[in-house]
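1. I'll drop the sequence and a predicted model, then ask my questions.
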Amino acid sequence: MSSNNPPRSTHTVASRLTLWYALFYTLFCLVMLLAVTAVMNSNAVKRMDQYLSAEIDEFNAIYETDGIEGLAKEFRQEAEAYGAQKLFCRLLSPNREPRLTSNIAGWEGLDAELRAVAVPTVPLQPAFQMLYPAASPFNARMATLKTADGHLLQFGINLQSENRSRQKIQRFLIIGSVLFLGVSTLFSWVVAQRAMAGVKAVTRAVSFTRKDALDQTLPREKKGREIDDLVDAFNGMLARIQSLILEIKEVSDNVAHDLRSPITRMRGAAETTLMGPQEIEPYREMGSTILEECDRLTGIINITLEIAQAESGLLEIRRNPIDLYALLTDAAELFQPVAEQKNIRLDVRIAPAPLTLPGDQTRIQRVVANLLDNAIKYTPEGGEIVLAATADKQSVRFSISDAGPGIDPAETERIFERFYRGEQSRSSQGNGLGLSFARSIVVAHGGTLTVENNPDHGCTFTATLPLVPPETR
């Protein structure tokens, strides 16, 4: 038996954050350790070279003033002061033959090391060089100076004590880096756990949210702006879900109610015909009734689907130039006889000038027809309907004002919902889709459809359509 549930990750966000922090701290400690070691070694070499340069310059001054005798005395004093194992001093002839040497008995293989030393070419300018490998106990730094008469002065110092000092410092740095890495990783884990505590709290609350308790929102516990934003987003999602569920329930009830009536009529017509005399005329009447109700059902379904497509952005809008002046005047002429039957005055207040805009002419005509039909339906006999239109540089606006009973302020927005019928319209024919269809088409054109009660009586529906299609702005 297989499951469609995706496998759960075994790594938590907190563990991943801790791992990333640990990697970052490791790289940081490694870079800092290498940088500090490099700087420390460079400074040590500079200080040693400065010391060697000063000492060998002093040897050269003694050689120039006191000769080999004075230099030999200086060599002995240096060896006695620092120890023969710590340093060596030499004076070489111009052909590199030793003329004066300090005690070098403790320096194993020194002659072989010194044979590889380069001879300075510029007099009185010391050259520096390392002797022996760094791990050797004889590792040394030496300076070679060419005197004015061509002799070579060599002075070297064993670096063993300096190397041990640097190694101690490096070990201290490594131990400090490891401790820092451990403490920082632990701190990162604590911070990550605290940061995710709010998310865990939201997750627990979400897991206990029941479908029958969507009105119970999560409290803001002030665990950080991001967590508060997450709580607000979740509460907003719950509110939208609850609103959608209520809307679906209401739409379902309205659909069931509007579909039940024609189906009941068709069933009643069929039962009456089958129970009556078996004559052709009753069957014709039944067929006519069934066709009429089927057309009504088809119209309801088609309009519902068209509204759904428009609200989801899937409705195809053909944008061709529309002369709104001609469209509105033609619609007024079409509804004029219907208005006259109720003794209603249809007043058209549009300047005789082209009002051109891009749009789907057929659907805009249906919008105007729905609004005019709605106005005539609720305007009492002897009333007046005003059809007006204006334009500016950005949009075209047309309005239809009636003299009906007006709209309850609590129902102002709900009248545009699918299948919604206010208290004033319960007794009149209709399915509650006309205004919803009108707004969805206007919105699909990038416009707005609003309603407001008139100061005296009735209400005004105003549609605003842009002169530039929304996708080209």
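-> Arrived safely, thanks for sending. Fair warning: this is a prediction, and the values are worked out from it, not measured in the lab.
2. use CA for all of it now, contacts and neighbours both
-> Noted.
3. show me where the stretch 1-150 of the chain has strands.
-> Listed in chain order, the strands of the stretch 1-150 of the chain (DSSP state E, counting those that start in this stretch) span 87-92, 98-101, 127-131, 140-146.
4. Show me what whatever helix or strand residue 258 lives in is packed up against.
-> Assigned by DSSP states H and E, residue 258 falls within helix 225-275. Where contact means 3 or more CA pairs under 8 Å, 6 or more residues apart in numbering; DSSP states H and E, helix 225-275 is packed against helix 160-207, helix 280-312.
5. this is the other structure I want to compare:
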Amino acid sequence: MMMTTVMTTTATTMTEHRRGVTARTRILAWILLLVTIAIVAIVAVTGRSLFSRADAQVAAELSHEADKFRAFASKPDPRTGTEFFAVREVLTSHLQHNLAEDSEMFFSIIDGVADRRSGGDPTVRLDQDSAFVRTAAAVTTPTTGTLTTDAGPVKYAVIPVSVEGDPATGQLVIAEFLAPEYDEAWSTIWIMSIVAIVSLLLAGVTGWFIAGRVLAPIRDVRTTAARITETDLGRRIDVVGNDDVAQLAVTFNGMLDRLETAFTGQRRFLDDAGHELRTPITVIRGHLDVMSDDPDDREQTMHLVNDELERMSRLVDDLIMLARSERPDFLMVARTDLTDLVIETFAKATALADRRWSIAETPEAFAIVDEQRLTQALLQLATNAVAHTDDGDAIALGGRVADDRLQLWVSDTGDGIAEGDHERIFQRFARGSAETRRHGTGLGLAIVARIAEAHSGHVRIDSTPGDGATFTLDLPLTSPKEQQ
């Protein structure tokens, strides 16, 4: 009988041990599965972000090189101090003065034949690729594209060049090799993957012991319950709380919250970038389309275009770094002539659409504000007004200073806004309940509100459905920095 009892006890102990190992393995497997999915998602999203950032940096470099050439071509020849009289002269002089980095290449095409190239030893000689040279030589307007080579993908820009009085045709080819940027991105991904694998192994070993400690109270409960019999009613189940498991869930949820915040910020960054670049591009295209041969008109138009290009460049730089509204240098305040601000913004806004544009009032004062941010906000409000009006409707811009407050507004005679939508439309991706005209992302008014808040102000709406709307930026005259 004693032997039978011992054997039964031993068998029960072994069964309990096997159950404990199985439960620990099952829990550890689920934990490792969840961690693996999270790590794979992190690596995948990070990799996509790195490649997208590499493409954006190369595109920005192409634009920068194109701007450098245009600036160079508009000045006298640095060698002679005279204007360029031949296409070959301007291209050759630019290549001599503009040195290429290891990951880029510049060369010129004269009358369909590759002529000169920048110094250095590029990984691929695109000027020796006859098919590419023929394609580039046929370009008559600035063109960008991607080319697949033995050294990896190459992004390029072709800028046609002509000089009055010279019958020759020419093109400047700017090539940026993506392989170095992609190699750096892959290196980061591999490092993250190795670290993730090592971390996963460490988590597995640690999790095995942690799972044992977490399951220990559960095993004690099960053992105690199994030993309770009708002859031993004095035993009680010592219920142990699951504080460790709860804390693990809280920690894991905190990690997911941080990841969601990071990914949401990235999506908002691209939406803001795509949305905010539309308005300045529309302004530039509108003024270039109506530009005449009159020198004064050309000078005024180029001034507006250059101003918009500078604003676009600053916007892109801000977005590449950190979320704009969270940065301490989001605003670049300076003493600003408010009258000039309203008039110049009005000149840019008139290119958005055919409306009855007018200036209702100008603020005859100076203020410490960020001129470019306020221009951006007013142009966005003008774009919003255009979207809610038809040809022939009236849109007015204005501003005034009263009681140490600056008020800048855009009013229209369009659809108007329901009172219940006055606060909601400033939220991200929100639109009016009766909105049928716009097809954008719904970020414009949210951006306007953030610019006003950065100036320690707010946006106010005065509107009656069917009788137009007025959006007013109500800001203090003092500098946001002085208020801190």
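-> Cool, the structure landed. The structure displayed is predicted, hence computed values, not measured ones.
6. And the TM-score between them?
-> Between these two chains, after superposing, the TM-score reads 0.35 (TM-score structural alignment, normalised by the length of the first structure); 211 aligned residues with a CA RMSD of 4.9 Å.
7. returning to what we had before: including distance to residue 229 of the first structure and mean neighbour count, could the strands of the stretch 1-150 of the first structure go into JSON lines?
-> Shown next, in JSON lines, are these (distance: least, CA to CA, whole Å; neighbours: other CA atoms under 10 Å):
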{"stretch": "strand 87-92", "distance to residue 229 of the first structure": "72", "mean neighbour count": "23"}
{"stretch": "strand 98-101", "distance to residue 229 of the first structure": "82", "mean neighbour count": "14"}
{"stretch": "strand 127-131", "distance to residue 229 of the first structure": "64", "mean neighbour count": "18"}
{"stretch": "strand 140-146", "distance to residue 229 of the first structure": "65", "mean neighbour count": "24"}
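8. Strands of the second structure, start to end?
-> Applying DSSP state E to the second structure gives strands spanning 104-110, 113-117, 143-149, 152-161, 170-177, 334-337, 356-361, 366-369, 394-402, 405-412, 458-463, 469-476.
9. quick one, which of the strands of the stretch 1-150 of the first structure is nearest to residue 285 of the first structure?
-> strand 127-131 (119.0 Å; CA to CA).
10. Packing partners of the closest one?
-> With contacts taken as 3+ CA pairs under 8 Å, 6+ apart, strand 127-131 of the first structure sits against strand 140-146.
11. secondary structure class for residue 154 of the first structure?
-> Here residue 154 of the first structure is recorded as strand under DSSP: H, G, I helix; E, B strand; the rest coil.
12. my read: it touches residue 129, true?
-> No - if you go by CA atoms under 8 Å, residue 154 of the first structure and residue 129 don't touch, sitting 10.7 Å apart.
13. any shared contact partners between those two?
-> Residues touching both residue 154 of the first structure and residue 129 (CA atoms under 8 Å, 6 or more residues apart in numbering) are 142, 143.
14. who touches the closest residue in space to residue 63 of the first structure that isn't next to it in sequence in this structure?
-> Distances taken as CA to CA, 6 or more residues apart in numbering place residue 71 nearest to residue 63 of the first structure, at 5.5 Å, with adjacent residues excluded. Neighbour list for residue 71 of the first structure: 59, 62, 63 [criterion: CA under 8 Å, 6+ apart].
15. 10 Å instead, please
-> 58-65, 77, 89-91, 100-101 (CA atoms under 10 Å, 6 or more residues apart in numbering).
16. I'd like to know how far it sits from residue 356 of the first structure.
-> Distance from residue 71 of the first structure to residue 356 of the first structure, counting by CA to CA, to the nearest Å: 111 Å.
17. coming back round to it: state the distance from the residue nearest to residue 63 of the first structure to residue 141 of the first structure.
-> Counting by CA to CA - residue 71 of the first structure and residue 141 of the first structure are separated by 21 Å.
18. With residue 172 of the first structure instead?
-> From residue 172 of the first structure to residue 141 of the first structure the distance is 25 Å (CA to CA).
19. give me the number of residues near residue 442 of the first structure?
-> 21 (other CA atoms under 10 Å).
20. Cross-check the contact I'm expecting between it and residue 397.
-> No - assessed by CA atoms under 10 Å, residue 442 of the first structure is found out of contact with residue 397, at 11.2 Å.
21. overlap in contacts of those two?
-> With CA under 10 Å, 6+ apart, residue 442 of the first structure and residue 397 have common neighbours 448, 449, 463, 464, 465, 466.
22. Show me which pair in these is furthest apart.
-> Among these, 449 and 466 lie farthest apart (CA to CA), at 12.1 Å.
23. what's the overlap in contacts for these two?
-> 397, 442.
24. What residues does residue 282 of the first structure make contact with?
-> 269, 270, 272, 273, 274, 276, 288.
25. Now do residue 445 of the second structure against residue 72 of the second structure, distance only.
-> From residue 445 of the second structure to residue 72 of the second structure the distance is 39 Å (CA to CA).
26. between those two, who's got more neighbours?
-> residue 445 (22 against 18).
27. I figured the more buried one hits residue 380, correct?
-> Yes - counting by CA under 10 Å, residue 445 of the second structure touches residue 380, with 7.4 Å between them.
28. quick one on the thing from earlier: any quick ChimeraX command for the buried ones out of the contacts of residue 282 of the first structure?
-> The buried subset of the contacts of residue 282 of the first structure, as determined by 16 or more other CA atoms under 10 Å, is captured in ChimeraX by this line:
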select :269,270,273
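29. now, the most widely separated pair of the contacts of residue 282 of the first structure?
-> Going by CA to CA, the pair spanning these furthest: 276 and 288, at 16.7 Å.
30. which non-adjacent residue is nearest residue 160 of the second structure?
-> The nearest residue in space to residue 160 of the second structure (CA to CA, 6+ apart) is residue 171, at 4.3 Å.
31. Residue 145 of the second structure versus that neighbour, what's the distance?
-> Distance from residue 171 of the second structure to residue 145 of the second structure, by CA to CA: 15 Å.
32. Between those two, tell me which one has more neighbours.
-> The neighbour count for residue 171 of the second structure versus residue 145, taken as other CA under 10 Å, is higher for residue 171 (31 against 10).
33. Please tell me how far that one sits from residue 104 of the second structure.
-> Per CA to CA, residue 171 of the second structure is found 17 Å from residue 104 of the second structure.
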